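*Asks:* Please work out how this folds:
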Amino acid sequence: MQATERISIRTTPQTKAIIEQASQTMGLSMSQFMLNVVFEKSLKIINETPIWHLSEQESQLINEMLNDTTPPNDELKQLLTLGESLV
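*Replies:* A predicted model of the protein is given here:
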């Protein structure tokens, strides 16, 4: 696929010098180097970040549960005790 989009950034002279040195070490242009590094990091972030898609009903139910001030009944206390034994 042909690259048609442009990304433009400003940086300090020190940062530019470090990026130039690293890109030369890898035998890449600065553009190729920065694009490769940012692309790989972006994929890692996307793949490691959970994304939750809740329906309106699920979101409402969670909010109700979080805002519920009713004391736990005996069944819930027993269930919570079972969970503690698994840890």
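
*Asks:* C-alpha only now, for contacts and for neighbours.
*Replies:* Will do.

*Asks:* Would you mark the buried spots in stretch 79-87?
*Replies:* Residues of stretch 79-87 classed as buried: none (neighbour count, 16 or more other CA atoms under 10 Å).

*Asks:* what sits up against that stretch?
*Replies:* Taking contacts as CA atoms under 8 Å, 6 or more residues apart in numbering, no residue outside stretch 79-87 touches it.

*Asks:* How many neighbouring residues does Asp74 have?
*Replies:* The local packing of Asp74 (other CA atoms under 10 Å) involves 9 other residues.

*Asks:* And this one, please, so the two structures can be compared:
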Amino acid sequence: MRRIADMLDHPAEVVILCGCVSVKVARPGWLLVRLGPEATIEDGERRLICRKCGQRPTLKPKGIWNVTGGRDRRVDPPPMPDWVDLS
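*Replies:* Reported below is the predicted structural model:
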């Protein structure tokens, strides 16, 4: 199960692709507000509708490269889920 909430503490985004070549990039928090706290990527693909053409989009979770300073003392978040594309 690919829960959107698992990506919250990570530098990640979800690319929303539609058949009409419409592309939107969303943060996991935005999707959770729209879909609910227990939503999965599959729920988003079933429930979201493209505003331009009315088709169901495809959601592709992606990790974002972040560079922090050498003195960053924050506690590391849990590991990124293995289903998130890091390329």
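
*Asks:* Quantitatively, what TM-score do the chains reach?
*Replies:* Put the two chains on top of each other and the TM-score (TM-score structural alignment, normalised by the length of structure 1) is 0.23; 36 aligned residues with a CA RMSD of 4.5 Å.

*Asks:* name the helices or strands packed onto the longest helix anywhere in structure 1?
*Replies:* When structure 1 is parsed with DSSP state H, its longest helix is helix 30-48. Packed against helix 30-48 of structure 1, as judged by 3 or more CA pairs under 8 Å, 6 or more residues apart in numbering; DSSP states H and E, are the following elements: helix 13-26.

*Asks:* other SSEs contacting the helix it packs on?
*Replies:* Judged by 3+ CA pairs under 8 Å, 6+ apart, helix 13-26 of structure 1 is in contact with helix 30-48.

*Asks:* next helix or strand past the helix it packs on?
*Replies:* Where DSSP states H and E defines the elements, the next helix or strand beyond helix 30-48 of structure 1 is helix 56-67.

*Asks:* contacting residues around that next one?
*Replies:* By CA under 8 Å, 6+ apart, the list of residues contacting helix 56-67 of structure 1 is empty.

*Asks:* Next secondary structure after that helix?
*Replies:* Sequence order places helix 74-86 as the next helix or strand after helix 56-67 of structure 1, per DSSP H and E.

*Asks:* how many neighbours does Gly29 of structure 2 have?
*Replies:* Neighbour count for Gly29 of structure 2, taken as other CA under 10 Å: 17.

*Asks:* just Arg47 of structure 2 next, same as before
*Replies:* Arg47 of structure 2 has 11 neighbouring residues, counting by other CA under 10 Å.

*Asks:* Give me the distance between it and Leu31 of structure 2.
*Replies:* Distance, Arg47 of structure 2 to Leu31 of structure 2, by CA to CA, to the nearest Å: 11 Å.

*Asks:* next one: Asp43 of structure 2
*Replies:* As judged by CA to CA, Asp43 of structure 2 and Leu31 of structure 2 stand 10 Å apart.

*Asks:* I'm done for today, thanks for sticking with me.
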